[in-house]
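Trainee: Below are the sequence and a predicted model; questions follow.
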Amino acid sequence: MHDFQFFGGGWMMFFWWFLIIALIVIIVKALFYSKPNREKYTPLEILERRYAKGEIDKEEYEKRKEDLL
């Protein structure tokens, strides 16, 4: 008979199934777990976020805001 001859038969069948499942997992991770692009934020928005998080104090925030504007 010609069982699994298209996929190479025997152990090759397991290899192809592993490859197909791995590709599906990679595609799903790329679609659903991608990080947002940080370049879409303006420098002022980044500065405001840093101030809101408490990374910089008010004096430094005001100074850098003046520099940006």
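Mentor: Cool, the structure landed. Computed from a prediction, not measured in an experiment: that's the story for all the values here.

Trainee: Could you use CA atoms for every contact and neighbour count after this?
Mentor: OK.

Trainee: And the next helix or strand past the lengthiest helix in the chain?
Mentor: If you go by DSSP state H, the chain has its longest helix at helix 11-32. As assigned by DSSP states H and E, the chain's next helix or strand after helix 11-32 is helix 43-53.

Trainee: And the helix or strand that comes right after that next one, what does it pack against?
Mentor: Counting by DSSP H and E, the next helix or strand C-terminal to helix 43-53 is helix 58-68. If you count contacts as 3 or more CA pairs under 8 Å, 6 or more residues apart in numbering; DSSP states H and E, helix 58-68 packs onto helix 43-53.

Trainee: which helices and strands does the helix it packs on pack with?
Mentor: Other helices and strands packing on helix 43-53, by 3+ CA pairs under 8 Å, 6+ apart, are helix 58-68.

Trainee: And here is the other one:
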Amino acid sequence: MMWGDGMGGGMGWMWLFWLLLIVGTTVLVVVLVTLLTGSRGGGSRQGGPLPPPTGAGPRRAREILEERYARGEISTEEFRERLRTLEEGDR
């Protein structure tokens, strides 16, 4: 039995087509953005995050500590304590 002009049977499946089109487009956009930005979920790579170059970690930590002290973010007492901690970590 036909309804109306005979096109009613195919229209019932059109919602599925549009739903799949929207979902597919969304997945494609997410994949492209992930690939273009190089984001891998915050360090969830198999190898883990890369370590800093040898010797650069403690040196950079000391620079940051000196910058914070110069800006007045930490007291002299706290600066000396943290500096001592950094120097103990180098050994």
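Mentor: Happy to help now that I have it. Just so it is clear, the structure is predicted and the values come from calculations on it, not from any experiment.

Trainee: what residue lies at the spatial centre of the second structure?
Mentor: Gly42 (4.4 Å; CA atoms, centre = their mean).

Trainee: Can you give me the neighbour number for the closest residue to Ile56 of the first structure other than its chain neighbours?
Mentor: Spatially, and ignoring its direct neighbours in sequence, Ile56 of the first structure is nearest to Arg50 (6.3 Å; CA to CA, 6 or more residues apart in numbering). Burial of Arg50 of the first structure is recorded as 14 neighbouring residues (other CA atoms under 10 Å).

Trainee: how near is Arg50 of the first structure to Glu62 of the first structure?
Mentor: Distance of Arg50 of the first structure to Glu62 of the first structure, given as CA to CA, to the nearest Å: 12 Å.

Trainee: Leu68 of the first structure too?
Mentor: If you go by CA to CA, the gap between Leu68 of the first structure and Glu62 of the first structure works out to 10 Å.

Trainee: So what does Leu68 of the first structure match up with in the second structure?
Mentor: If you follow Leu68 of the first structure across to the second structure using TM-score structural alignment, you land on Gly89.

Trainee: Any idea how many residues pack against the counterpart of Val28 of the first structure in the second structure?
Mentor: Superposed on the second structure with TM-score structural alignment, Val28 of the first structure falls opposite Leu32. Residues near Leu32 of the second structure, counting by other CA under 10 Å, number 12.
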